[in-house]
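In: only geometry, no sequence info:
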């Protein structure tokens, strides 16, 4: 069931259930080895993106900017873009510059493709890095759109049609955590598969303490591996609401590489689907014993925790691919999602949730697209939620409803360790399930006038 995304009394967005489109592109570019994200727009845009990314990942991050001012809105920002890339080359010596547009440059009509073509002609005598550009105005889409567009642009603009065939498997995991990326790479290797993960933020946005500051963090997907993706043996991408021009479908359309599209592998059914694909790609008849044990422990945990979670009413919000996976997982453990909210629009979210929860939920949740938290709060007040799942932006509403907030997704800036939270496969599902059960136990203890020592 879908609802009207705009409150009849609302005249503006008060607290958006999404972030800026170029922020997502910056996150994707940060997952490429030696890359520097570059925003073609005002300096304030880059400052805003850095603030959000740093507060979640607790890592230093530089985002370059063409630093446009008032006069560039009239005369165009081409000269600043060229000069800015030269400055980035001088300061960072990047292997790649990922250029994302902003509201300003899209509105004035700067043709980034043409400007960058001129840049290569003008400075072709220099040792130029690869430059990838993507259109990401914030009045068109969300941070997840920017992320997906940037990943598609990396594949579309860098993949070499002459690359040799290989046994590598391309993995496009979407907006999962650095810890999830590390877990996924480990799982693929356990099956004897060699993955090229794009983007790979497992080190670039969750690195070790260093004696000396690195202007460009080590780690990330090597540009050479991105160029070689046209020769990959297969591709796997996560997301129930991905665009038609996703990175995986780009490889399939241009190079005939078979693409398996799965929802984020959260929950037993979601994880089973991933391991089934890995069995097929690796030629194994069944999953390794290690994962059979993880799955069995998760089933045991479901049984042990059932009395705490069954029948609880939940509100879920956030990035569209994540909320579909979360809703399917909640249905699996006996929680009733009553409201699912997202800032995205036109992605078929309701249909994806219906397909993911078919035969599991007695009643489908209300799905609200293109909403802000004002809309979500108005709707949820009448639903008496007992559990809330989403990022930190919903904290004040969960508090008003006196319901525990399970922080998941991006951004998490009012708790520590958001970059190390796992959600994928059996191991990530186990960690999330434990957090949910413990939050409900803590709520019961806190609400009791006498307290509970044993539950």
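Out: Thanks, I have the structure now. The structure presented is a predicted model; accordingly, all values stated were derived computationally and were not measured.
In: okay, CA-based contacts and neighbour counts for the rest of this
Out: Fine.
In: show me the contacts for the closest residue in space to residue 334 that isn't next to it in sequence.
Out: Excluding the flanking residues, the one nearest residue 334 by C-alpha to C-alpha, 6 or more residues apart in numbering is residue 310, at 4.6 Å. Counting by C-alpha atoms under 8 Å, 6 or more residues apart in numbering, residue 310 makes contact with 333-335.
In: quick check: residue 310 vs residue 246, distance?
Out: Per C-alpha to C-alpha, to the nearest Å, residue 310 is found 37 Å from residue 246.
In: got it, and residue 256?
Out: Residue 256 is 14 Å from residue 246, where distance means C-alpha to C-alpha.
In: touching, residue 398 and residue 386? I think so.
Out: No. If you go by C-alpha atoms under 8 Å, residue 398 and residue 386 don't touch, sitting 9.1 Å apart.
In: what's the overlap in contacts for these two?
Out: residue 404.
In: right, and the helix or strand after the helix or strand where residue 73 lies?
Out: Per DSSP states H and E: residue 73 is located in helix 70-75. Next in sequence after helix 70-75, counting helices and strands by DSSP H and E, comes helix 78-92.
In: check which helices and strands that following helix is in contact with.
Out: Here helix 78-92 touches strand 35-40, strand 64-65, helix 112-122, going by 3 or more C-alpha pairs under 8 Å, 6 or more residues apart in numbering; DSSP states H and E.
In: find the helix or strand that residue 367 is a member of.
Out: Counting by DSSP H and E, residue 367 is found in strand 366-369.
In: list the contacts for residue 148?
Out: 24-25, 28, 174, 242-243, 246-247.
In: who's in contact with the helix holding residue 73?
Out: Counting by C-alpha under 8 Å, 6+ apart, 104-105, 108 sit against helix 70-75.
In: one more time with 10 Å, if that's ok
Out: For helix 70-75, the external contacting residues (C-alpha atoms under 10 Å, 6 or more residues apart in numbering) are 41-42, 76-80, 104-105, 107-110.
In: any of those buried? List them.
Out: Neighbour-count burial within those applies to 41-42, 76-78, 80, 104-105, 110; the criterion is 16 or more other C-alpha atoms under 10 Å.
In: including distance to residue 122, could the residues you listed go into CSV?
Out: Shown next, in CSV, are the buried ones among the contacts of helix 70-75 (distance: C-alpha to C-alpha, whole Å):
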residue, distance to residue 122
41, 22
42, 24
76, 18
77, 16
78, 13
80, 14
104, 25
105, 21
110, 18
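In: and which of those is nearest to residue 127?
Out: residue 80 (19.7 Å; C-alpha to C-alpha).
In: what's the spacing between the closest one and residue 111?
Out: 13 Å.
In: before we move on, what about residue 243?
Out: Counting by C-alpha to C-alpha, the separation of residue 243 from residue 111 is 23 Å.
In: the structure to be compared is supplied as follows:
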């Protein structure tokens, strides 16, 4: 790469507030609220809708030029009042933007003032909870915004002590299909689970005759209040192991044991997840999941001759890249480049951890954009790209297949229904990957073939 290249061209990340909005959307009766300009909320609404194909309201304090000078406190207070009266929200998740962080608005103090000024509003039975989180885009990616918002939810809502039989599941930013699968899985282990956040219905709901201001679904607020009473928490994310996460907060404040795991993509990472479920539940894995594992291994054998030695470039948010790389390495695909716009400084370490069996370790790049990825890919000559839709231009330029995973998927239908996790998710990913490789070879053949 050129030493004097400094600008960002097609970033391989999204802004921090969009992650917070997605996390808040996974809470029952919640309305995400951006304290900043109207343009931020409009952009994020449209971006999220294009992936999930669901209505997505994001309220805004709609700051203008004068607010950049005099502060946005009055706008924030009026915006909270509007959302309370017009939406009937049970919770308002307030995330800051670059503008409000730069001018120095003290959001917790503004909220405290608002509560004192509007005592009648907050003494009523219908008063909303107000949860705030600091999410300037220059402070990280959408994944930091997501995890910070989840931690804020636990920090500001979870209050109940004691102990019950529930399990907290903090899966990170995965698809609605993944969350439905996780809830089914823990139910099969006879575990009562609180998933935070739960976007399985709020961002992938059924067709309705009437428009709902706030979509159904999401983690009930009562369940979040009682998360400190759980007997264990399970938290996905290798690159957040050392961060002050929601799982670590529940451990330090309430004594809830936290199991930190990698995102369970593929056989080995899923095996570790199932091992933890067996430990917590005291039960062996249910037969249907044992069979899913067996079918996955069988399909690894069946597909090995078609994909062994294929070179893959994997990009996206860091923990997804780590999980996908583990999955590729165990089935014979050579990950040649693992790239992310994230800057946790943990990506290389975790990629090395999940690729120990490889002779040639992949190149690992963090803090990169698609200009950087494209330059590397031109030299590495991969057989397939694996990541979200923002990599399509590279796939088209180099004439190689793009396997769409993660977020955002804007140029296909069904991004919210992509299953990534567990043996079942690995099976779906494997079939998609192998068939893309076969299709490419089939299309490139001068004679073509219809049988293998």
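Out: Looks like it arrived, so ask away. Because the structure is predicted, anything quoted here is derived from the model rather than measured.
In: ok, back up a step: more crowded one of residue 256 and residue 246 of the first structure?
Out: residue 246 (21 against 15; other C-alpha atoms under 10 Å).
In: for that one, which non-adjacent residue is closest in space?
Out: Going by C-alpha to C-alpha, 6+ apart, residue 246 of the first structure has residue 152 as its nearest residue, at 5.6 Å.
In: please identify the helix or strand for that neighbour.
Out: helix 143-158.
In: how close does that helix sit to the second structure?
Out: Compared with the second structure after the fit, helix 143-158 of the first structure shows a mean deviation of 0.5 Å (mean C-alpha distance after the TM-score superposition for the first structure).
In: tell me, how many neighbours does the corresponding residue of the second structure for residue 346 of the first structure end up with?
Out: In the second structure, the residue paired with residue 346 of the first structure according to TM-score structural alignment is residue 344. If you count neighbours by other C-alpha under 10 Å, residue 344 of the second structure ends up with 17.
In: so who does the nearest residue to residue 344 of the second structure once chain neighbours are set aside touch?
Out: In space, and not counting its chain neighbours, residue 344 of the second structure is closest to residue 239: 6.8 Å by C-alpha to C-alpha, 6+ apart. By C-alpha under 10 Å, 6+ apart, residue 239 of the second structure lies in contact with 261-262, 318-320, 322, 342-351.
In: neighbours of the aligned partner of residue 112 of the first structure in the second structure, how many?
Out: Taking TM-score structural alignment, residue 112 of the first structure has residue 107 as its aligned residue in the second structure. Applying other C-alpha under 10 Å, we find 21 residues neighbouring residue 107 of the second structure.
In: roughly how far apart are residue 107 of the second structure and residue 398 of the second structure?
Out: Distance from residue 107 of the second structure to residue 398 of the second structure, counting by C-alpha to C-alpha: 47 Å.
In: same check on residue 79 of the second structure?
Out: From residue 79 of the second structure over to residue 398 of the second structure (counting by C-alpha to C-alpha), the distance is 47 Å.
In: quick one, which of those two is more surrounded?
Out: residue 79 (18 against 15).
In: residues contacting whichever residue in the first structure pairs up with the more buried one?
Out: When the first structure is aligned by TM-score structural alignment, the residue opposite residue 79 of the second structure is residue 84. By C-alpha under 10 Å, 6+ apart, the residues touching residue 84 of the first structure are 38-40, 64-67, 78, 90.
In: and if you look at residue 284 of the second structure?
Out: Taking C-alpha under 10 Å, 6+ apart as the definition, contacts of residue 284 of the second structure comprise 189, 274-275, 277-278, 290.
In: show me where the first structure has its strands.
Out: Ranges of strands in the first structure, per DSSP state E, are 35-40, 64-65, 96-101, 130-134, 169-172, 195-197, 234-238, 259-262, 313-317, 336-342, 366-369, 387-390, 405-407.
In: of the ones you listed, flag the one that's most buried.
Out: strand 35-40 (a mean of 29; mean count of other C-alpha atoms under 10 Å).
In: what span of the second structure lines up against that one?
Out: The alignment of strand 35-40 of the first structure onto the second structure (TM-score structural alignment) covers residues 30-35.
In: quick one: that stretch to the first structure mean distance?
Out: Compared with the first structure after fitting, stretch 30-35 of the second structure deviates on average by 0.2 Å (mean C-alpha distance after the TM-score superposition for the first structure).
In: what about that stretch, distance to the chain center?
Out: 18 Å (C-alpha atoms, centre = their mean, to the nearest Å).
In: which helix runs longest in the first structure?
Out: If you go by DSSP state H, the first structure has its longest helix at helix 425-447.
In: one step back: quick one: the contacts of residue 310 of the first structure as JSON lines, columns for neighbour count too.
Out: Formatted as JSON lines, the contacts of residue 310 of the first structure follow (neighbours: other C-alpha atoms under 10 Å):
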{"residue": "333", "neighbour count": "20"}
{"residue": "334", "neighbour count": "19"}
{"residue": "335", "neighbour count": "22"}
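In: any idea how far residue 193 of the first structure is from the aligned residue in the first structure for residue 381 of the second structure?
Out: Under the alignment (TM-score structural alignment), residue 381 of the second structure pairs with residue 384 in the first structure. Here the distance between residue 384 of the first structure and residue 193 of the first structure works out to 46 Å (C-alpha to C-alpha).
In: picking up where we left off before, nearest to residue 447 of the first structure, out of the strands of the first structure?
Out: Residue 447 of the first structure lies closest, by C-alpha to C-alpha, to one member of the strands of the first structure: strand 387-390, at 14.4 Å.
In: give the other helices and strands that the closest one contacts.
Out: Applying 3 or more C-alpha pairs under 10 Å, 6 or more residues apart in numbering; DSSP states H and E, one finds that strand 387-390 of the first structure contacts strand 313-317, helix 320-333, strand 336-342, helix 395-400, strand 405-407, helix 425-447.
In: measure how far it is from the centre of its chain, please.
Out: 17 Å.
In: mean deviation, it versus the second structure?
Out: Relative to the second structure, strand 387-390 of the first structure is 0.6 Å off (mean C-alpha distance after the TM-score superposition for the first structure).
In: just want the most central residue of the second structure.
Out: residue 173 (1.7 Å; C-alpha atoms, centre = their mean).
In: which position in the first structure pairs with that residue?
Out: Using TM-score structural alignment, residue 173 of the second structure pairs with residue 175 in the first structure.
In: now residue 11 of the second structure
Out: By TM-score structural alignment, residue 11 of the second structure lines up with residue 16.
In: its match is in contact with residue 374, isn't it?
Out: Yes. Contact criterion C-alpha atoms under 10 Å: residue 16 of the first structure and residue 374 qualify, at 8.4 Å.
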